[in-house]
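1. I'd like to go over a predicted model; first the sequence, then the structure.
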Amino acid sequence: MLAKVKETIDAYGLLQAGDGVVVGVSGGPDSVALLLSLHRLAPEYGIRLHVACLNHMMRPRAAQEEAAFVSRLAQELGLPVTIACRDVPTMARQGKKSLEEAARQARYAFLEEVAGRVGASKIAVGHQADDQVETILLHLLYGAGTAGLGAMSYRRGRVIRPLLAVTREEILAFLAGEGHTYCLDSSNLDTDYRRNHIRHRLLPFLEKEYNPRVREVLWRTAEIIREENSLLESLTRRAWSECLRHEATGTVELSARVLASLAPALQRRVLRLAYSRLLGEGKSLPFHHVEAIRSRLGVREAAWQLPLGVQARLHRGRLRLQRQSLPRGEISFCRRLAVPGSTPLPRGGVLETSVLPGEALSRIDWKEVPAHEAYADLGEPRPQLFVRYRRPGDSFYPLGLGGRKKIHDFFVDAKVPQELRDTVPLVTTATDIVWVAGLRLDARWQVRAETSCAVHFRFIVNQP
């Protein structure tokens, strides 16, 4: 099993020397195997580990025993540990969410908090190959596109999944060989939970009646779909740049002609992207609305009322999606950022950009970089960049703070005067914030030792 974990880490670049890694450990076999594996491999990769365990307060006595088990295990391994409690049942009730969803959100929020506090760059969780298979079936049964059918990724932000190619059977064999005990969560047997129903009823039925190797087949299918979805996401970013004609707060305008010329798969993705850019990350346009728009791209005039107060209108070759009521105080501005070059801003000032090769980066004294400048590793090919002001729901991963933070909350913590918050430029890609000008870079774009090329941003205030 260790060889497979190491192969996964190397294949997907999950760990780099010097990484601090928060390891989420519940006490169950998967997370115990994850912790033991990373502890064994830590000297080879030059990483430091911090154990984190969350009591969801769903099984009071058992959860306390599991937390005590995790604490003892961390102590045996000589590792620091953080134990915390969150009242997930109350969170689920107040947020009108399922227990599963509330627990997942609480768990990741806790892990991000710990990572920020201890200065960790990675969060390792114990999802394994059988979890992946169950996720695929869940998404398939309840509806998903290629992003959903690709299931969980090996890396998303700072979260890594080193066990994703390892089966439950391999994990149990590893623990038996190591002579290590673990805890069993009785709630994993409760088939009232959808995932448990799939695990204990649907998958055994499929193995018995249809294909004894169905888990292997589904896992392999997810691998293929995820890689192909990555390509589609790259093509979508390119198609978005070609279609976009105007973007401002509360409004997106696309070329109907260019959109109609795209393959149906890209049409759907561009439309969903336009909708989510209006309403914020996580808002998805339902399939039947997407198809209603696609079916009439060739006509001269058409209009649609979309969910959450968005109106779409086709007029004179342009498709406009617009929120019908704009929140007070928003400023309607979004412009493509010239790279390299200069981009003027509506209230005076300019954003200057240049591109620096890796050898130039090695000569920079990072401690002396002023607040009005930043350097970002955007990868290759470099995405189209934009400059705009904040929108409702904007969030990013502030460098050095750990975890995701809403722009509003970041401005409050940074003591940005309320009257100035709508005028702070944000450098973005089509989907993500890169730099809050003059304040903070997003941690996902940080320049690293292996960076071969970076974009240098310089925010000049009140330049005529």
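-> Here it is on my side, so go on. Quantities reported herein were computed from a predicted structural model and do not represent experimental measurements. Numbers count the residues shown, from 1 in each chain.
2. CA only for contacts and neighbour counts going forward, please
-> Noted.
3. Now for residue 150: which residues touch it?
-> 136, 221-227, 229 (Cα atoms under 8 Å, 6 or more residues apart in numbering).
4. Please repeat the previous calculation with a cut-off of 10 Å.
-> When contacts are counted by Cα atoms under 10 Å, 6 or more residues apart in numbering, residue 150 is found next to 132, 135-136, 139, 144, 219-230.
5. Among those, which are located in helices?
-> Judged by DSSP state H, the contacts of residue 150 include 132, 135-136, 139, 219-230 as members of helices.
6. Weed out the non-buried ones from the residues you listed.
-> Burial by neighbour count, judged by 16 or more other Cα atoms under 10 Å, picks out 132, 135-136, 139, 219-223, 225-226, 229 from the ones in helices among the contacts of residue 150.
7. Wait, a strand at residue 312?
-> Yes - the assignment for residue 312 is a strand, going by DSSP: H, G, I helix; E, B strand; the rest coil.
8. Take the buried ones among the ones in helices among the contacts of residue 150 and lay them out in CSV including distance to residue 182.
-> Converted to CSV, these look like this (distance: Cα to Cα, whole Å):
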residue, distance to residue 182
132, 21
135, 24
136, 27
139, 29
219, 26
220, 29
221, 31
222, 29
223, 29
225, 34
226, 32
229, 36
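9. Structure two is appended below for comparative analysis:
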Amino acid sequence: MKQKILEYNEEYQLFQPGDTLYLAVSGGPDSLSMLHFFASIQSSWNLTLYTVTVDHQLRGEASSQDALYVKQLSEQWGIPCRIGQVDVERYKKEHQVGTQVAARELRYQFFEQQLQDHAKLVLAHHQDDVVETMVMQFLKGVRPKGIPNKRAFKNCELIRPFLCLTKEDIKHYLDKHHVIPKIDPSNEEDTYTRNRVRKYLIPLLKEENPRLNESLVKLQSLFDEESDFLDQKAEQAFSNLIQLERGSAVFSISEFIALDTPLQRRVFHLILNYLYENHTLQKDYFDAFLEWMNSQIPNSKYEMPNGLTFLKAYDDCYVIRGHKEPRTYYKYLHLGEKIDLPNGWSIQASKANVTQLEDDARFFCDTHHISFPLIVRTRQNGDRIKPKGMNGHKKVKDIFIDHKIPKHLRDEWPVVTDQTGEILWIPYICKSHVSKDSGQEIIQITFDQ
């Protein structure tokens, strides 16, 4: 078994001499064999090892005794052990999830707290776990992904060097080295789907195909190759399509719809990964999201758990995190001053050079047309502006509509007025008739979004 692991590691470079490894050990056969294996190569590989184990408090005294047993063995083999104690029942009630999900999330939270930067978390998953996982994914109608042998984890890496082994390999190893594991009785309960798959379904499948492990591991490898290719394409599409800013995103609906469905699905999940950070959804929302995207309902929204909202605004889709009420403001702007607005934008007033060019982010006017301080505020009911080059006034509301400004942005968009309340400028959108040059001293108002 030892040689198998080292050859597998040689191929995939999961751990290196001199690494710091945190071994996630439950006390069961798989993780105890992993603990013993790494203890046996610690010196020759110059490894810094720690054991991390979690008492889930699900089996009373037996749970705590298992954790103490892991600590005893670990320290006996020269590896310091850290025990975490978590309240699974409380977490289940607070987050409305099942026992296994709660235990897993709490366990990984504890692991995150323990890891040092650039260390590696080591898990003892093996081939039989891959087979169980793939069969369960088939049953749920989910594209089988199996179990990766490494992935990013916090600022570190999570590795699974035992994926080259079967459960029989592990059993023989424990027997050979006289290591006695703890057996969690819940692993035999038919309450959990994984247990039923392992106890009843997989033995039937192996009757039809005795080399089931080998077949499914090979299938996973083929899936992984295709998935890696599509992931690269999705990363390119995400980079070209999505604009990210301050925990939000915006993209073109028509360009998203033009993508092939496999890329749409991956881009959707890349958006979620960016905005949800470490949160893991327990359900795939892509189908419902795509139905909403293809609907002809304008200016609608699609809400997801934990405060993530997709908003349609003409051909743009805005993605925002958290429920946000519009922030109104009313500020004075003096010459030579820069003010920051609540939405992160800023505006300033300064003397200008006559050679400077006007653009949508700058407003020029003569000093005799205005007096300071100016007023920078959000829109108000009945606001009207006399646009440059146009006779008469126009409603600000209609100007926002004409320029296709999304509804959720209109109530925070700045409006610049003089002291009488006359609107001089709506940045990026409309300049008033006051924007002109009669050759006198010029003032420049600059907007930064």
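-> Structure received. All values reported here derive from a predicted model rather than from experimental measurement.
10. re earlier: of the ones in helices among the contacts of residue 150 of structure 1, closest to residue 196 of structure 1?
-> Distance ranking of these against residue 196 of structure 1, using Cα to Cα, places residue 135 first at 11.0 Å.
11. The closest one touches residue 147, doesn't it?
-> No - Residue 135 of structure 1 is not in contact with residue 147 according to Cα atoms under 10 Å; the separation is 11.9 Å.
12. Between these two, which contacts overlap?
-> Common contact partners of residue 135 of structure 1 and residue 147 (Cα under 10 Å, 6+ apart): residue 222.
13. number of nearby residues for residue 169 of structure 2?
-> Residue 169 of structure 2 has 15 neighbours, counted by other Cα atoms under 10 Å.
14. list the buried ones in the helix or strand harbouring it?
-> For residue 169 of structure 2, the enclosing helix or strand under DSSP states H and E is helix 167-177. Neighbour-count burial for helix 167-177 of structure 2, counted by 16+ other Cα under 10 Å, picks out 167, 170, 173-174.
15. for the stretch 1-150 of structure 1, what spans make up the helices?
-> Per DSSP state H, counting those that start in this stretch, the stretch 1-150 of structure 1 carries helices over the ranges 2-12, 29-45, 60-77, 88-95, 99-118, 129-142, 146-149.
16. rewinding a little: can you redo the buried residues of helix 167-177 of structure 2 as CSV with distance to residue 16 of structure 2?
-> Shown next, in CSV, are those (distance: Cα to Cα, whole Å):
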residue, distance to residue 16 of structure 2
167, 25
170, 22
173, 23
174, 24
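17. Closest one to residue 194 of structure 2 out of those, please.
-> The nearest one, if we look at the buried residues of helix 167-177 of structure 2 relative to residue 194 of structure 2 and count by Cα to Cα, is residue 167, at 15.4 Å.
18. now that closest one, nearest residue through space, not along the chain?
-> Taking Cα to Cα, 6 or more residues apart in numbering, and ignoring the residues beside it in sequence, residue 167 of structure 2 has residue 128 as its nearest neighbour in space, at 6.3 Å.
19. Aligned to that neighbour, what sits in structure 1?
-> Residue correspondence to structure 1 (TM-score structural alignment): residue 128 of structure 2 is matched to residue 130.
20. And residue 222 of structure 2, by the same measure?
-> Under the alignment (TM-score structural alignment), residue 222 of structure 2 pairs with residue 224 of structure 1.
21. Report the contact partners of that match.
-> With Cα under 10 Å, 6+ apart as the criterion, the residues that contact residue 224 of structure 1 are 149-150, 218.
22. if we go to 7 Å?
-> By Cα atoms under 7 Å, 6 or more residues apart in numbering, the contact set of residue 224 of structure 1 is empty.
23. For residue 153 of structure 1, see how far away it is.
-> Between residue 224 of structure 1 and residue 153 of structure 1 the distance, using Cα to Cα, to the nearest Å, works out to 12 Å.
24. tell me the centre residue of structure 2?
-> Using Cα atoms, centre = their mean, the residue of structure 2 that lies closest to the mean C-alpha position is residue 273, 2.4 Å off.
25. I'd assumed it was in a helix, is it?
-> Yes - the secondary structure assignment for residue 273 of structure 2 places it in a helix, going by three-state DSSP.
26. what's the average distance of stretch 224-231 of structure 2 to structure 1?
-> On superposition with structure 1, the mean distance recorded for stretch 224-231 of structure 2 (mean Cα distance after the TM-score superposition for structure 1) is 2.5 Å.
27. So what touches that stretch?
-> When contacts are taken as Cα under 7 Å, 6+ apart, stretch 224-231 of structure 2 has no neighbours outside the stretch itself.
28. same thing but at 8 Å, please
-> Contact with stretch 224-231 of structure 2 is made by 145, 262-263, 266, as judged by Cα under 8 Å, 6+ apart.
29. Check the offset of it from the chain's centre.
-> Centroid separation between stretch 224-231 of structure 2 and its chain, computed with Cα atoms, centre = their mean, to the nearest Å, is 19 Å.
30. Ok, stretch 226-239 of structure 2 next?
-> Relative to where its chain is centred, stretch 226-239 of structure 2 has its mean C-alpha point 16 Å off (Cα atoms, centre = their mean).
31. Hmm, residue 146 of structure 1 is touching residue 221, no?
-> No - at 10.9 Å, residue 146 of structure 1 does not count as touching residue 221 under the criterion of Cα atoms under 8 Å.
32. re the thing from before, the residue nearest to residue 167 of structure 2 contacts residue 164, doesn't it?
-> No - no contact is recorded between residue 128 of structure 2 and residue 164 when judged using Cα under 8 Å, the distance being 9.8 Å.
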